[in-house]
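Trainee: Fold the stuff below for me.
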Amino acid sequence: MAGNNAPLGTPTKVTQGSRTKGGIGESTLRPDGTLKVTGEFAYSSDMWHEDMLWGQILRSPVAHAEIVSIDTSEALAQAGVYAVMTYDDLPTDVRHYGLEFPDTPVLAQGRVRHHGEPVAIVAADHPETARRAAAKIRVDYRELPVVTDELTATAPDAPLIHENRTDHHAAHVTHPNILHRQPIIRGDVTEARRSADFIVTGEYTFGMQDQAFLGPESGLAVPAEDGGVDLYIATQWLHSDLRQIAPVLGLPEEKVRMTLSGVGGAFGGREDLSMQIHACLLALRTGKPVKIVYNRFESFFGHVHRHPAKLFYEHGATKDGKLTHLKARIVLDGGAYASASPAVVGNAASLGAGPYAIDNVDIEALALYTNNPPCGAMRGFGAVQACFAYEAQMDKLADKAGMDRVEFRRLNAMEQGTIMPTGQPVDSPAPVAELLRRVKAMPLPPERQWESSEGADVRQLPGGLSNTTHGEGVVRGVGYAVGIKNVGFSEGFDDYSTARVRMEVVGGEPVVTVHTAMAEVGQGGVTVHAQIARTELGVTQVTIQPADTQVGSAGSTSASRQTYVTGGAVKNACELVRERVLEIGRRKFATYHPAWATAELLLEGGKVVTDAGEVLADLADVLEDEAVEVEEEWRHRPTQPFDRHTGQGFGHVQYSFAAHRAVVEVDTELGLVKVIELACAQDVGKALNPLSVVGQIQGGTTQGLGMAVMEEILVDPKTAKVRNPSFTDYLIPTILDTPTMPVDVLELADAHAPYGLRGVGEAPTLSSTPAILAAIRNATGLELNRTPVRPEHLTGM
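Mentor: A predicted model of the protein is given here:
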């Protein structure tokens, strides 16, 4: 019967405003939110299996050495040990893997190339037994000279990190230790220099940042009766993992079944494999389930980090403040293995001019092979390092021109129609000037907030609860920055996603099930997919199935792409389901109501209605025992590789923009910094879930804060050993470090994107760091051309 108990097919009016609750544009709550904050959420490290073994990895204590010999006999003889494996024990001839090309050995082969490289793996009946057995493996190393920077990497007699390279970048670089190089050339910089009234230069240093996710790498591999393996894993990209794992195991992909387990954060650090292959190898060798969980120390060696960088920038401008040219050189340290470094180089180069209109550009970006820790994907992906440099340059230029720093940026800001240095026109809204105007117009926080009638609140002072100052020598500074970040995979990558949507009646109610391989790493995709299904299918009850490889690839949860691409796939599949459901309705009920055969029918609030708002039937009556299921791929418009010599090409599908204003207070005597406020204005195209959007902006902003004043992996320049692999020595922001973060969200739709949305999560990570540095410079008058800023940089000690 129809929802109003009228005879089937009797038209009645829909109540005004009966839009399905929980759809696009609403701040629906996350289904995993309460579980996570109460500690009840099941992460991958919580998994358990009967008769389970524990895996342990033996890692290299040195950064570069020949492996003379490995003796595993003592480890194998220990009670409780089921297996010990080295490179020679691997089951197939495929013994390397990699995101872009396979240069990373599953276990070290004859040589280790970085501190902490896996050398052997152990399976035992208790984690402590596994650790003790690993410690009994005897490895004889003959240490080799280390390569740690551009000078040592490109010297004529430099040790080669990878001899006999065969990857597709090898023929296009001038030295084998240069992993990839990308120039971007447009206009004539030499000629433009002549029209510049002044030129400013800068050399900038950007430290190595860790993703610092709270859930270390972990997973469980279970051998199956068909000779395959089931892997339960915390990752960012199930199908990429599968592509790399199966050949090493010697199994067809259909016999390596992967299911996403609870992910405790990612930020790029889970795009590469960590313990996946090791767990599967041990499970297949022993015939028992094997669980591996890294501790925090291991985690620092178990994933890639953000590339440290040296950046050399030259800008010219006329006396009225118009930019004439940019010449830049960006050198990224990729570490021992390639990971995503080539793509990071492409981003750094193509976005190296920032969100500004500059007709004459000459940018060179490159990544090096060194014996430092491998670097790859991290939130912001190459654009972060460039933004730090070009925003410092904008302040220098504004000061030279005698202009307000925000107004100088607005004068040169790109807009829709601007031609990028790659020759690609910006064909969607680019409200750079408006974002700057908005963030500058936000009210400033009150000064001297630590003062009160009851006395000083030390939590508001530099140094905080350490009670180092009561306001003596504290100076306020304000700084601004804006950045540009691409959305989605670029440079001709076939970026697509897949969604399976099923609509049926369960218990007399219409229910929608959405199944994708999207890795939910905390970004809130599980909420957005349900919102899309409710909007497109008019059904309240939506179930999100666990992500696994039993459905087509969703690509990586990175590059701010999942809401765009997998959201687009869900939307596309829902639209096809809707059409089929409506066709069932036309076919089934046309005899009751002949107008149905030609009417424009819609789904809304669990009912079939006409575009005139007439209720025709409940969806449950339409579907009855029928179910409609669709699995569809969805692609954004194609991109193309950048020209290897000029960097020209339609390389990016979409851009996102964010601007920040930082307010800091600095104790100039002690070198302590307190970030008081980080205000942000960002264009998101369309806020599908406004609450999640603000959360993403604030989260990205906080990571930028960490990079500005505390986070850096320290590597000994003589030995290439990591000096601070723990949260005791590698500091990340706590709630006491996190400032007020007002957010102004713009919604200027991108006509090329589903719902007009724009990727959100990465852009605020770009501009928050240089805004803080600008504010500290404003407070102290110091140049500060490196990040993070430490107390000794502010006091001269």
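Trainee: use CA for all of it now, contacts and neighbours both
Mentor: OK.
Trainee: what about Gly756, how many residues close to it?
Mentor: 18 (other C-alpha atoms under 10 Å).
Trainee: and for comparison, fold this next one:
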Amino acid sequence: MPNGAPTKITQGTPTKGGIGESTLRPDGILKVTGEFAYASDMWHEDMLWGQILRSTVAHAEIVSIDTSEALAIPGVHAVLTYDDLPADVKHYGLEIQDTPVLAHGKVRHHGEPVAVIAADHPETARRAAAKIKVDYRELPVITDEASATAPDALLVHENRTDSHIGHVAHPNIVHRQPIVRGDVTEAAKKADVVVAGDYTFGMQDQAFLGPESGLAVPEEDGGVHLYVATQWLHSDLRQIAPVLGLPEDKVRMTLSGVGGAFGGREDLSMQIHACLLALRTGRPVKIVYNRFESFFGHVHRHPARLHYEHGATKDGKLTHVKCRIVLDGGAYASASPAVVGNAASLGIGPYAVDDVEIEAVALYTNNPPCGAMRGFGAVQACFAYEAQMDKVADRLGMDRVEFRQLNAMEQGTVMPTGQRVDSPAPVAELLRRVKAMPMPPERQWESSEGADVRQLPGGLSNTTHGEGVVRGVGYAVGIKNVGFSEGFDDYSTAKVRMEVVGGRPVATVHTAMAEVGQGGVTVHAQIARTELGVAQVTIHPADTQVGSAGSTSASRQTYVTGGAVKNACELVRERVLELGRRRFGTYHPAWATAELLLEGGKVVTDGGEVLADLVDVLEGEAVEVEAEWRHRPTEPFDLRTGQGNGHVQYSFAAHRAVVEVDTELGLVKVVELACAQDVGKALNPLSVVGQIQGGTTQGLGIAVMEEIIVDPRTAKVRNPSFTDYLIPTILDTPTIPVDVLELADDHAPYGLRGVGEAPTLSSTPAVLAAIRDATGLELNRTPVRPEHLTGTA
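Mentor: As a prediction, this is how the structure comes out:
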């Protein structure tokens, strides 16, 4: 095992607690003190370093590749191109296998991998990459809908054969999902007010702090063991093994420390490249991206252009919504089809509207590939439909929050897809709660405690002194699906073992869940304590030696893998009870008491006769169960009408943003982002609040600063660094008070509702609404920059 490989995490009395308690993270102290081992920290004796050569152009034919000078450098052990790949399968992908392991024939985006190198030192590997000569014949770039769908447009993928091709108008459209319900034309005749708007949403990066990294170790049986930072071990395995020409049981995978993900690790990055080099050289190979490479090595959030039309009667009831959403998927499909499905099915927001006409498409272009990111299609739609709700309310002369509450969906509402919402949908209540929260003090820089320049927009740069600062307040609410949708077989697996160690019962929980910072390891221990009554729970490192846990995405892990852990614990409990019945008999007084307490999930938290009996039962014998858990089934959306029960569960969050804007300099300070969210059941309240605050902050980022800039002439990325791609720091992050509502979903384990994504939706439009309130500007694009506020854009 390599140095820095994951070890079991045992949670004993310092973090004891069951469901509903705020237990501490077992990895928290290690992370804040810098002692936690991330994937980039791993080390192995006799290890080589891998390096990737990436294309310097966005669209070009590859005329030739000359690797001779690179191979001649001392210390270089291997240089591989497409022609060196060992198996017949040379492409991979989440849904559509359109991504080449290494570019072949042509490159389709700036930074595409062309060759990989293994050397005995990372600097040697980098020098070798620089010596590879690639002759490109550049081609025109496709960067938007007009260039992608023109009659004479070049095809990004010339030989496309995937199943989506049959229902799109042009091969450069990855996927199209219409949703039609009712009759928009007739409904529009009843509208007293019709408001239309066009919106632009920028390309956002997941900006995780831990870059892509992993270590591939060749095994004696001809296989390989990959230690990697990822979001879905078994999905990686499914894509990696065919390219290596190996059966899946010879590709073993273990999760290493993950420094954030947010969707950017759902797709493969360095996994196949490290394994190929390890198998070719017969030595362990480590690959760690630098920050520049990381911007090219993972997908981003789809930029979008959105057109919306809303109609309403004079008393404020929505008559119809019509919209078209165009998502730029970049050079490869990644998760674009699913993102299209989400954008379309959630495209009108958490509102009850009978007559709806929606079209969502994703394009193939030569821009960077885009795929999963927190909120997954619903974020872009929420930005636009919430701006529209403000505009309609203003045209009607209504309060913006009251207008939303009047049209808010609730339990029993029928979605545009025809699916009836069968769990709590407290949209109006969340808006009421967030509006009722206390407002932050005004002009804080003039407080009685003395002037504080940090309270001003741009104050730390000494540019603002308060003369032109105006406060604005904005509201927004959003809806996000939980779990994988559209007929996907979304399940998870857990293995739970109960035994006596050192005279005390201990439970071990083993899943393939990727812990990426969301706190699943804490929740799994809480579930085991609640269901088994043990104080001490060990969390086994995640790997592929247990069944799939699915992806750590779609706000699904606590719901689905938590459900699997609960199911496995219940089965273990039944077997322990059966052992007790066989040993003590049905009517043994002590064991009858133990049985009742076990079934209530409250036994073995201290000593006593019951504990002694349980230890006697388990002494020398372990009970272990591996169990799956599936949520209720979904179905694909009809490709003509969009009808279908496509989603498992919905989550809702509402935000109120308070901003202060220097209208002369175009500087914005977000003072507060208050949030109210329904979580069904807070399994770990501390973790729930952390998720809401984290998601809110990412929404703030895309509102006022985050955007990958792509040159429209060359399709090259212009800002691949944290110097030029800005993310919120502690100085940008406002106060984020959170009001947690718990209305149980009877279909979910413990009544819980997925938490992580919903706050990312509504925080962005709330901030934009507040800036509009302060400035009176329309502001139909995000992020907002100073030049948009001063009229110099």
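Trainee: So Leu284 of the first structure lies in a helix, does it not?
Mentor: Yes: judged by DSSP: H, G, I helix; E, B strand; the rest coil, Leu284 of the first structure forms part of a helix.
Trainee: Now do the same for Ala658 of the first structure: its match in the second structure.
Mentor: Counting by TM-score structural alignment, Ala658 of the first structure lines up with Ala653 in the second structure.
Trainee: Need the three-state assignment for the nearest residue to Tyr385 of the second structure once chain neighbours are set aside.
Mentor: Of all residues not flanking Tyr385 of the second structure in the chain, Ile348 sits nearest, at 6.3 Å (C-alpha to C-alpha, 6 or more residues apart in numbering). Classification of Ile348 of the second structure using three-state DSSP returns coil.
Trainee: Contacts only, for the alignment partner in the first structure of Ile348 of the second structure.
Mentor: By TM-score structural alignment, Ile348 of the second structure lines up with Ala353 in the first structure. Applying C-alpha atoms under 8 Å, 6 or more residues apart in numbering to Ala353 of the first structure gives the contacts Leu326, Val361, Ala386, Tyr390, Pro421.
Trainee: what residues are up against the first one?
Mentor: Residues near Leu326 of the first structure by C-alpha under 8 Å, 6+ apart: Val189, Tyr313, Glu314, His315, Gly316, Ala353, Ile358, Asn360, Val361, Asp362, Ile363.
Trainee: what's the answer for the third one, then?
Mentor: When the contact criterion is C-alpha under 8 Å, 6+ apart, the partners of Ala386 of the first structure are Leu311, Ile330, Ala348, Leu351, Gly352, Ala353, Gly354.
Trainee: Neighbour-wise, which one of the residues you listed leads?
Mentor: That'd be Gly352 among these, by other C-alpha under 10 Å, with 33 neighbours.
Trainee: For that residue, which residues are in contact?
Mentor: Ala328, Ile363, Ala383, Ala386, Cys387, Tyr390.
Trainee: Just tell me what the last one corresponds to in the second structure.
Mentor: In the second structure, the residue equivalent to Tyr390 of the first structure is Tyr385, according to TM-score structural alignment.
Trainee: Which strand or helix spans its match?
Mentor: Secondary structure from DSSP states H and E places Tyr385 of the second structure in helix 378-396.
Trainee: State the next helix or strand along the chain beyond that helix.
Mentor: Sequence order places helix 400-407 as the next helix or strand after helix 378-396 of the second structure, per DSSP H and E.
Trainee: To what extent does that next one diverge from the first structure after superposition?
Mentor: Averaged over the aligned pairs, helix 400-407 of the second structure sits 0.2 Å from the first structure after superposition, using mean C-alpha distance after the TM-score superposition for the first structure.
Trainee: Now do the buried residues in the following helix or strand past that helix.
Mentor: Toward the C-terminus, helix 400-407 of the second structure is succeeded by helix 427-436 as the next helix or strand (DSSP H and E). Going by neighbour count (16 or more other C-alpha atoms under 10 Å), the buried part of helix 427-436 of the second structure is Val427, Ala428, Glu429, Leu430, Leu431, Arg432, Arg433, Val434, Lys435.
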